[in-house]
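A.B. asks: Sequence first, predicted coordinates after that:
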Amino acid sequence: MLDWARLTRGVVCLACCFVAVSCAAAERVLEVASPDGRVALAVSLDDDGAPSYTVSYDGKSVVRRSQLGVVCADGDYSRGLRRVECSDVIVDRQRYELLTGPTSRIDHLLHRKTVRFANADGNEVLIDGVASDEGAAFRYRFEKPTGERREVLRERTSFRFTTRAKGWLTPYHVAGEHTPNDEDYFFRVAVGDPPIESRAKPAGWAMPALIEPSTSGPAVLLCESGDVGDFCGSHLVNGAEPGSYEIAFAAADETHQAPKSVPFSATPASTTPWALPWRVILVGEPRDFVTATLVTDVASPSRISDTSWIKPGRASWGWLSQHEGPYRREFFDKFTDLAAEYGWEYTTFDGGWWDVDLKETSQYARRQGVRPLIWMYSGDCYDAQHRREKLDHYKACGAAGVKIDFWATQLQQGMQAIRDTLQDAAERELVVVLHGCPTPRGWHRTWPNLLSCEAVLGMESYIYDNRYPEKVAELNCVLPFTRNVAGPMDVTPLRLAPLVDTQRTTTVAHELATPIVFTSGVIHYADGPEAYNALPAAAQTVLREAPARWDESRCLVGEPGKRVVVARRSGDDWFIAGLNGQDQHSEVELDLSPYADARTLVAITDDVEGRDLEIVEAPTVPAKWLHEVPGRGGFVLLLDWRDDQSTAAAEVDPMGSGATKR
């Protein structure tokens, strides 16, 4: 029989949640429905013993019958299977806290079910299925015999949609010096289109992947969740059947940044018991995905018992302002002072810090009440002794955390190095930011000291990609529905001053909205004191008061690639921010009646031409707020915020380092 104590905690048997007939009466069709009854995951077994599944929403298929199964070195678990037993449906109440994400406290119900299969050799595989009000998820699991080594050669999981389906997808790159790193644009494509060669040669499509199976039905977001290090990272390749994608593993040559001594393998392996990653399928309107937490709902609970020392926060970051160096002590002190002036929790000493005395520079930051984050190379993280010596040194110098760069791999051994680094950092009370890394997969629940990951085209792309100025507004209106759903996203927002020969094409209000629209446990502000000190007082209020941790979030408008409006709450204060990803103006009408109890409203918007900032303060909150957002523009609404600062400010060039305040 199944060991439910090991499968989940605090669950209650609920046999009445079966949507299909009982296991004894129906050998082939098993189904579990979400608590609200709208999402259903069904697993079937055909005459050849090949498993498959479907996902439906309100009784209509959103993922058509698709393959299941894995092929291991010890045998095939994708055909010739027979069902051994199945569980009752159980209710799993997931109650936990997140230090970064759309909400700080989660209380969700999941309906779970497990089916046990045996292959022709009598060896067993389990499939765990989950249905929640946000979507469905499933994973493969090996239990017996305990301690036996298993190696997965291939996963046959597929996702099949109608041939008319379209989506927003981003390429997964072949191995290179800095790839894969999940840093590319999202493209509007038809399901089945070949991966686009953009910033590097593509090997497939990365996840999350946003799919719209029809023009009128719900959308689907394909994600991955699981314990970092237990498996390799996966991506999508076009499937053999029209309108389908299949799971593909990291390539054997994703080793460019690791020491040559690391024994990499392209086939993930472990000893039993062994749970493979969750295949997460969010279902609903795209706006629902912005606040969804199913990726962390199925992730393992926190491995850190005391998280009181972990502080999400804002950070000054000088590298983009002087990316070619030189780096002197006064350079780092300047950005430490910026963090102190705005009340930010961190400053990051990025690449080049070795040109100064790290301990003295860190101690100066500490005296200003600012916590230093130290840049670190991923190659220093594979050998346990070397990694711990590095972390001990940074800790002794006064570091509060590390920013680890240039991973460029999703092989299991690279994932294990990330896991071991997170554990060693936690033991030293160091927070972690990953760059040049895989997209997170629920890791920030299991390891809450992981405050952010890059895996996104951030503001540094202004100096690396001449297409970025043209594409960034659209990209900013895709990321909330895709990449940011998977976990914290270090996009390094709010660069106002020009970089090299490129000019920003988004408005100041657009940039000011991004730290609110995006979520990250560390918000690396990408400009310097000259730009921020020239902003109007109300705009500076956003920099001073918008936090890195939110208590509640709502997506008010959600059209991927076109526009997004998000409301986020911290304590009693609401921040509402909107982005226009289009070249043309967009009219936004917001129902503000849910916020009628707010004492004041401060609206920070663009003028009609998108050249200047306009600031309007009102003593009450209107029931409706209507505004025409210019192309590539944005806005921020501050509710319940009492601004005690003067509203007088000098005019500055908004396409340079500041904005006109009126």
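C.D. replies: Good, I have the coordinates.

A.B. asks: Please make it C-alpha for all contacts and neighbour counts, starting now.
C.D. replies: OK.

A.B. asks: Helices along the protein, start to end?
C.D. replies: 4-7, 286-289, 294-297, 329-342, 358-367, 384-397, 412-427, 443-446, 461-464, 468-476, 483-486, 508-517, 529-533, 537-545 (DSSP state H).

A.B. asks: Could you tell me which residues within the first one count as buried?
C.D. replies: Think helix 4-7. Under the neighbour-count criterion of 16 or more other C-alpha atoms under 10 Å, helix 4-7 has nothing buried.

A.B. asks: Next one: Asp184 from Gln410, what distance?
C.D. replies: 16 Å (C-alpha to C-alpha, to the nearest Å).

A.B. asks: who has more neighbours, these two?
C.D. replies: The residue with more neighbours, out of Asp184 and Gln410, is Gln410; 29 against 22, by other C-alpha atoms under 10 Å.

A.B. asks: Now do the same contact list for Tyr521.
C.D. replies: I think there's a mix-up here, since residue 521 is Gly and not Tyr. Leu99, Thr100, Gly101, Pro312, Gly313, Arg314, Leu451, Ser452, Pro488, Ala548, Arg549 (C-alpha atoms under 8 Å, 6 or more residues apart in numbering).

A.B. asks: Same check on Val237?
C.D. replies: So Val237 contacts Ala203, Gly204, Trp205, Tyr245, Glu246, Ile247, Ala248 (C-alpha under 8 Å, 6+ apart).

A.B. asks: Of all the helices of the chain, which one comes closest to Arg160?
C.D. replies: helix 286-289 (19.1 Å; C-alpha to C-alpha).

A.B. asks: what helices or strands is the closest one leaning on?
C.D. replies: strand 219-225, strand 552-559 (3 or more C-alpha pairs under 8 Å, 6 or more residues apart in numbering; DSSP states H and E).

A.B. asks: angle of the longest one against helix 508-517?
C.D. replies: This points to strand 552-559. Strand 552-559 runs at 130 degrees relative to helix 508-517, counting by axes from the mean of the first three to the mean of the last three C-alpha atoms, to 10 degrees.

A.B. asks: Structure two is appended below for comparative analysis:
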Amino acid sequence: MTWNRTGELTMKAWSMTSPNKLLSFFFTLKEKQGVHGIPVYSVTYKNRPLLLDSRLGLQLDGDPSLLDGFTVTDVHRDSYAEEWRPLYGERDVIPDRYSRLAIHLQEKDGNRRQLRLEFRLYDEGLAFRYHVPEQETLSRFTISGEHSQFHVPEGSWAYEEHGAEGEYAKVSVRDLKPNCERPLTVVYPDGTYIAITEAALDNYSRTLFSVHPASPWIIESTLSGLLTGFEGYGLMSENLPEEKNQASVIAQAPFSSPWRVVLVGDRPGDLLEHNYLVLNLNEPCALEDTSWIVPGKLIREMTLSQEGGRACVDFAAERGLQYVMLDWGWYGDPFDDRSDCTRPVNEVWFYNKKEGERTHTLDVQELVQYGAAKGIAILLYLDRRAVEHQIDRFLPVFKEWGIKGLKFGFVNTGPQYWTQWLHECIRKCAEYQLLVNVHDAYRTTGFTRTYPNMLTVEGIRGNEHMPTARHNATLPFTRFLAGCGDYTICYYSDRIQTTHAHQLAMSVIAYSPLHSIYWYDQPADAQGEPETEFFDRLPTVWDETRVLTGQIGEYAAIARRKGEEWFIGTITNELARDLDLPLDFLKQGKAYLATTYNDDLLNKASRTGVSMRITEVNASSRLQAYMAPSGGQAIWIRPKARDLA
């Protein structure tokens, strides 16, 4: 590598390899149709093309764009190899190993503005971001578009979803409609899998994905404003001023974009097993004291009555749950900005028969005290309107009442303004030691690492929609690559489109540190079904996660460990299916007991069509999952009292 007299590097291409040498990355500046200095990268995996030539650049509003005309002025290389322990997660130790290449670009003509591209190549995939350094010729600027490209091989297929609670469809990449949600999972003709997503979204607009209009195998990033036309994007604000609605990003140098991430795997399960890459790209925990952050399970209280609240507390205490959540309407009409959520005794919205007549009230403080006496904490639902207008007023009040957490509903999602607003709300809640569950359109990009009081988010088509079993078998390899998702498990509702054993299994497959169980159920629905002991014993955070087998939209078997106990969830789509599950992940030389919870639709002794069986197993054992159409199987494995000789 040499320098010329203008300070330009004369090397024409730069490359690096992942720590395990399976991924190779290449960067160069290219010329196309008379345009010089275009940043282009490509990636190979096992010496086969993974991403073909893909352009990079930022489109600016009011200034010339940062797309071409560059020279390379400096290059930095280094590597990193550490591991870290999250406060909670899908695994207790996370590797963070990568090769890094930082390319410093400068315009050859004009104002000679600077742009730095930072690339990290992990064994698990690629991450890159843009950085605009402080400079006299570019201070405050507006990013109107981002041209991050992902050029996949011809014949690739993608799992397309629109709206944070949409259904998935397998389509040819060339047929993708604009504004696909992320993560976007792509299957190559040779059987390789990738997932494109983003990490560390904070001071920026949400990124969605579209196909390049002139090149049908190039997926390109799209900055997202406030979109309301898709499933899961509803009930957000409309008629907002431009700065609260626009897709553009207002930036002040020095400025960094979120990370663009490509996960890579030989099988769908590799993507889920490697999804910690998103967390690696976020800042470490910002909280000194995290002792008050306690993952757990909740039941939703829907009657919003004192009697109903007490019944849910009793049920939670009996069944190993930690939280009861009061659902929307407890403080009045959630769609009315005048509804005050700081009154301890409230007129419940949907019980009002006549305007101005108090027909039904709920005493929140009394319920908090009742729950505390039984070790059960109370969470409160708040519509975004209350959060937008009252957060600084209600936080000290809720702290005084003894509330442990909040669920934000229908938050505005997409524009930079609302990303910053939501994250600031989560920071404020941390100051008052309040947990947060964000519902509807928001999806995490790893912010839970930095502020782990955000225990979970929705952004998923779960049992609020009663999805199909095929959709459920798609989620582990698409949506759950982003991290936690509050799927809202149901058990007794007659609207579920799966077997009950499938719902038991989904409580393992769906990762949510704050896990909503019995979503449309009430305590009186339970009639002593023995298999619900599985919910009682289920942890919500894990020391190890393994995907035993799976095909997108067809079936999935996921094993998760907490301490010495394993929980396995296996599901199928609308087809009946038998799967053979080896238990070679168990500790060698040790005996275990396995309780299986199986589809048994002809079992007249079970109104839920579930049977149970206890067997002794070890690392050499294999268990069979016989699943009905839209069925499943759950397994609980724990050590037996003695070790094998």
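C.D. replies: It's in. None of these values were measured; they are calculated from a predicted model.

A.B. asks: Overlay them and tell me the TM-score.
C.D. replies: Taking TM-score structural alignment, normalised by the length of the second structure as the basis, the two superposed chains have a TM-score of 0.85; 580 aligned residues with a C-alpha RMSD of 2.4 Å.

A.B. asks: if we can go back for a sec, taking the helices and strands packed on helix 286-289 of the first structure together, which one is wrapped up most tightly?
C.D. replies: A comparison of these by mean neighbour count, using mean count of other C-alpha atoms under 10 Å, puts strand 219-225 on top with a mean of 24.

A.B. asks: Return the mean post-superposition distance for that strand against the second structure.
C.D. replies: Taken over the aligned residues, the distance from strand 219-225 of the first structure to the second structure averages 0.6 Å (mean C-alpha distance after the TM-score superposition for the first structure).

A.B. asks: Give the aligned range of that strand in the second structure.
C.D. replies: Mapped onto the second structure using TM-score structural alignment, strand 219-225 of the first structure spans residues 193-199.

A.B. asks: who touches the matching stretch?
C.D. replies: Outside stretch 193-199 of the second structure, the residues that reach it (C-alpha under 8 Å, 6+ apart) are 182-187, 207, 258-268, 271, 278-279, 281-282, 445-446, 478, 482.

A.B. asks: rewinding a little: any idea which of the contacts of Gly521 of the first structure is the one closest to Glu617 of the first structure?
C.D. replies: After measuring the contacts of Gly521 of the first structure against Glu617 of the first structure - C-alpha to C-alpha - the closest member comes out as Ala548, at 24.6 Å.

A.B. asks: Tell me if I'm right that that closest one and Ser520 touch.
C.D. replies: Yes: with contact defined as C-alpha atoms under 8 Å, Ala548 of the first structure counts as touching Ser520 (6.2 Å).

A.B. asks: out of those two, which sits in the more crowded spot?
C.D. replies: Neighbour count, other C-alpha under 10 Å: between Ala548 of the first structure and Ser520, Ser520 has more, with 31 against 25.

A.B. asks: Over in the second structure, tell me which residue corresponds to Leu451 of the first structure.
C.D. replies: By TM-score structural alignment, Leu451 of the first structure lines up with Leu455.

A.B. asks: Where in the second structure does stretch 557-568 of the first structure align, residue-wise?
C.D. replies: Against the second structure, stretch 557-568 of the first structure falls on residues 549-560 (TM-score structural alignment).

A.B. asks: Stretch 157-170 of the first structure too?
C.D. replies: Counting by TM-score structural alignment, stretch 157-170 of the first structure corresponds to 148-161 in the second structure.

A.B. asks: Equivalent analysis for stretch 267-280 of the first structure, please.
C.D. replies: Under TM-score structural alignment, the match for stretch 267-280 of the first structure is residues 248-261.

A.B. asks: Ala81 of the second structure: what's its closest spatial neighbour, skipping adjacent residues?
C.D. replies: With C-alpha to C-alpha, 6 or more residues apart in numbering as the criterion, Ala81 of the second structure has its nearest non-adjacent residue at 4.2 Å, and that residue is Arg97.

A.B. asks: what do Ala548 and Ser520 of the first structure both touch?
C.D. replies: Shared contacts of Ala548 of the first structure and Ser520, counting by C-alpha under 8 Å, 6+ apart, come down to Thr100.

A.B. asks: Tell me the residue in the second structure aligned with Val636 of the first structure.
C.D. replies: So, by TM-score structural alignment, Val636 of the first structure is matched to Ala634.

A.B. asks: separation between that match and Tyr41 of the second structure?
C.D. replies: 44 Å.

A.B. asks: Kindly list the longest strand within the first structure.
C.D. replies: The longest strand of the first structure (DSSP state E) is strand 105-118.

A.B. asks: what does that one correspond to over in the second structure?
C.D. replies: Taking TM-score structural alignment, strand 105-118 of the first structure hits residues 93-106 over in the second structure.

A.B. asks: Show me which residues of that stretch are buried.
C.D. replies: 93-94, 96-106.

A.B. asks: which one of those sits closest to Cys312 of the second structure?
C.D. replies: For these, the nearest to Cys312 of the second structure is Val93 (35.2 Å; C-alpha to C-alpha).

A.B. asks: how many neighbours does the spatially closest residue to the closest one that is not a sequence neighbour have?
C.D. replies: Sequence neighbours aside, Arg85 is the residue nearest to Val93 of the second structure in space, at 4.8 Å (criterion: C-alpha to C-alpha, 6+ apart). Using other C-alpha under 10 Å, Arg85 of the second structure has 11 neighbouring residues.

A.B. asks: So Tyr342 of the first structure is in contact with Arg544, correct?
C.D. replies: Yes: taking contacts as C-alpha under 8 Å, Tyr342 of the first structure lies within contact range of Arg544: 5.2 Å.

A.B. asks: how far away is the most centrally placed residue in the first structure from Pro242 of the first structure?
C.D. replies: By C-alpha atoms, centre = their mean, the first structure has its centre lying nearest to Gly487, at 2.5 Å. From Gly487 of the first structure across to Pro242 of the first structure, the span is 31 Å (C-alpha to C-alpha).

A.B. asks: Might one say that Trp418 of the second structure is in contact with Asn412?
C.D. replies: Yes: the criterion here is C-alpha under 8 Å, and Trp418 of the second structure meets it with Asn412 at 6.1 Å.

A.B. asks: Perfect, I'm done here.
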